[in-house]
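Undergrad: the following comprises the amino acid sequence and a computationally predicted model.
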Amino acid sequence: MLDLVIPPGPGIPHGLVVPAAELDERFSRSSGPGGQGVNTTDSRVQLSFDIAASSSLSDTHRGRLLRVLGPRLVGTTLTVDAAEYRSQQRNRAAARERMAGLLRQALAPPPPPRRATRRTRGSVQRRLTAKRQRSELKAQRRRPPD
């Protein structure tokens, strides 16, 4: 089994390598395409990663992952399934890509908070002038009062 390599990105400037020993792969029969081979080959892959027990993560990364991925976790374990391909090898690669994408996205820092701004006096005046003109136009279309 190979290490899971996450390329550098926001929140992980030097990238991240999760050792293969910290990943757990399980195989089972897939319900997807495969004809007669579906019943005989274990092509479905479940890749699990225990975030709390990982030695490759810093405390800040571990805390961010547990907070952001909380709803997806079972205890402190993140599990990803892959069963879209007929080949176990391709499903293993797909599971690793999915796991790396989830970890990379979760490790990205949150966007900066929105800074409140005020409309300019000119934009307020233009909006009110346009409303007045539209109102006058519609008033001209009405029947005159009796």
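TA: Cool, got the structure.
Undergrad: hey, let's count contacts and neighbours off CA atoms from now on
TA: OK.
Undergrad: how much space is there between the closest residue to residue 101 other than its chain neighbours and residue 40?
TA: Nearest in space to residue 101, with sequence neighbours left out and distances taken as CA to CA, 6 or more residues apart in numbering, is residue 6 at 7.9 Å. Distance of residue 6 to residue 40, given as CA to CA, to the nearest Å: 33 Å.
Undergrad: one more: residue 82?
TA: 17 Å.
Undergrad: please, where are all the strands along the chain?
TA: 4-6, 16-18, 23-28, 44-50, 77-82 (DSSP state E).
Undergrad: put this next to the previous one:
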Amino acid sequence: MLEIAPDLSIPDEELTERFVRASGPGGQNVNKVATAVELRFDVAGSPSLPEPLRARLLARRDRRLTDEGVLVLNAQRFRTQDRNREDARDRLVAFIVAGLHVPKARVATKPTRASKQRRLDEKKRSGTIKRGRTVRTWD
């Protein structure tokens, strides 16, 4: 069971882990042992996620999400399978926790009449300053 929040957890049956050979350092061992982890989680089809959270996660423009709504995380930062597995699960938790935050709805506002007037006055002032910089050659 993967704990996300006190009221949200994902059973291990919903996670698919595949162990593959990692690239990078590791000496001769790197060619023999599959230490990298590819963790897959079906965001679109998971019964554990509430619908609003699922919608927020799927709406994110994340290259790790496939067109079918499956999140694919590759972890090969460490040399051992266990630490890479833990790293992939931690990153999955971070991804879901980021979706728990509900963005505040933006309230559309209009500029006040005074702020419009200040803007126009400032534009006139800077225009006059720029006009004063011109060099007159016809005098």
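TA: Right, received. Where do you want to start? From a predicted model like this one, the values you see are computed outputs, not experimental measurements.
Undergrad: TM value for the aligned chains?
TA: For this chain pair, the superposition-based TM-score is 0.77 by TM-score structural alignment, normalised by the length of the second structure; 137 aligned residues with a CA RMSD of 2.7 Å.
Undergrad: centre-most residue in the second structure?
TA: residue 62 (6.3 Å; CA atoms, centre = their mean).
Undergrad: distance check, that residue against residue 102 of the second structure.
TA: Distance, residue 62 of the second structure to residue 102 of the second structure, by CA to CA: 17 Å.
Undergrad: and what of residue 3 of the second structure?
TA: For residue 3 of the second structure relative to residue 102 of the second structure (CA to CA), the value is 20 Å.
Undergrad: what's the separation between the aligned residue in the first structure for residue 35 of the second structure and residue 64 of the first structure?
TA: Residue pairing (TM-score structural alignment): residue 35 of the second structure is matched to residue 43 of the first structure. Per CA to CA, residue 43 of the first structure is found 32 Å from residue 64 of the first structure.
Undergrad: list the contacts for the closest residue to residue 65 of the first structure other than its chain neighbours?
TA: Once flanking residues are discounted, residue 65 of the first structure sits nearest to residue 106: 5.9 Å by CA to CA, 6+ apart. Residues in contact with residue 106 of the first structure (CA atoms under 8 Å, 6 or more residues apart in numbering) are 64, 65, 68, 69.
Undergrad: also residue 87 of the second structure?
TA: Residue 87 of the second structure sits next to residue 75 when contact means CA under 8 Å, 6+ apart.
Undergrad: what does it correspond to in the first structure?
TA: In the first structure, residue 87 of the second structure lands on residue 94 (TM-score structural alignment).
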